[in-house]
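S.K.: this is a predicted model, with the sequence first.
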Amino acid sequence: MLKGFKDFIMRGNVIDLAVGVVVGAAFTALVGAFTDSFLKPLIQLVGGGEGVAAGAWEVRDGVVFDYATFLNAAITFLLTAATLYFLVVFPMNKLAERRKRGEEPPPAAPSEEIRLLTEIRDALLAQGRTPEQSRRALDDLLGQERQQGR
């Protein structure tokens, strides 16, 4: 059970995901601080008012509609989404496009040795030998070649 867990953790995808989550959390905190420190006061200044009441409407019985906080959260989301799109999604889509166009090399043809071994196997099977007999005959043939220094 622990070996399976270790194999799971050591996969490249899991480590990449962990790094992505940590970087994403740090980036979200950075964007949140930016919007809280600069944009929310700007929204409150444009919205009028001073202090706590700025950027909020108060209706009867003290119910406050804090539209500045909502606008701040919306701007935070848009900035985070735009940055992730242009720094992660867009480059990955371009890479996938290149792969789809066939810029990756095609798989190599089988080597001459593999082709010859396939012909030998087919010839042995055509003689009516079972796969086990063919395997032994092939092993014997290869063993003789090794002994002769080929």
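M.R.: Arrived safely, thanks for sending.
S.K.: make it CA atoms for all contacts and neighbour counts henceforth
M.R.: Noted.
S.K.: looking at this, residue 64 is in a helix?
M.R.: No. Counting by DSSP: H, G, I helix; E, B strand; the rest coil, residue 64 is not found in a helix; it is strand.
S.K.: give me the nearest residue to it, chain neighbours excluded.
M.R.: Using C-alpha to C-alpha, 6 or more residues apart in numbering and skipping residues adjacent in sequence, the residue nearest residue 64 is residue 58, 4.4 Å away.
S.K.: included below, for side-by-side comparison, is a second structure:
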Amino acid sequence: MINEFKDFIAKGNVMDMAVGIIIGAAFTAIVTSLVDDLINPIIGLFTGGVDFSNLFWVMGGGEYASLAQARDAGATVFAYGSFFTAVINFLIIAWVVFMLVKMVNRVKASAVRPDDVAPEVDTGPSEKDLLIDIRDALRLRA
């Protein structure tokens, strides 16, 4: 059982996955900062400083100054602002990841030089071509 575990850990895919998770966690901190510290203030500037995450509707009635107060009081709230903020954050993160993947693909494409590409090798006629030639040669003999 220990040998099977060693084989499992030693596989390249597991190590690649671990590196991906670690890089993903670090990247998440960067993107979160980008969204919270740079993009959301710009959106707030255009919307007049409205904090979408604090938009809510109390379903059972009642008035609360903030979403946190309503939740602390145990009120049933429809927190549409939090959902809207999550959707905006997702779209921003998806755009950043798209741009990152696009950049990586461009770097990979520029790294492949024509010398690295194997030339096409002419393998000669196909099996079908050879059989047609044999058939034609047999017809000429007859």
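M.R.: Ah, there it is. Just so you know, these numbers come straight off a predicted model, no measurement behind them.
S.K.: can you pull the TM-score for these?
M.R.: The TM-score (TM-score structural alignment, normalised by the length of the second structure) is 0.47; 103 aligned residues with a C-alpha RMSD of 4.3 Å.
S.K.: ok, back up a step: just checking, what packs against the helix or strand where the residue nearest to residue 64 of the first structure lies?
M.R.: Assigning secondary structure by DSSP states H and E places residue 58 of the first structure in strand 57-59. If contacts are counted by 3 or more C-alpha pairs under 8 Å, 6 or more residues apart in numbering; DSSP states H and E, strand 57-59 of the first structure sits against strand 63-65.
S.K.: report the distance from the helix or strand just after the strand it packs on to the chain centre.
M.R.: Using DSSP H and E, the helix or strand that follows strand 63-65 of the first structure towards the C-terminus is helix 67-84. Here the centre of helix 67-84 of the first structure is set off from its chain's centre by 25 Å, with C-alpha atoms, centre = their mean, to the nearest Å.
S.K.: how about helix 67-84 of the first structure: buried residues?
M.R.: 67-69, 71-73, 75-76, 79-80 (16 or more other C-alpha atoms under 10 Å).
S.K.: can I get these in TSV including distance to residue 133 of the first structure?
M.R.: Output for the buried residues of helix 67-84 of the first structure, formatted as TSV (distance: C-alpha to C-alpha, whole Å):
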residue	distance to residue 133 of the first structure
67	83
68	82
69	79
71	78
72	77
73	74
75	74
76	71
79	69
80	66
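S.K.: state the distance from residue 107 of the second structure to residue 87 of the second structure.
M.R.: 30 Å (C-alpha to C-alpha, to the nearest Å).
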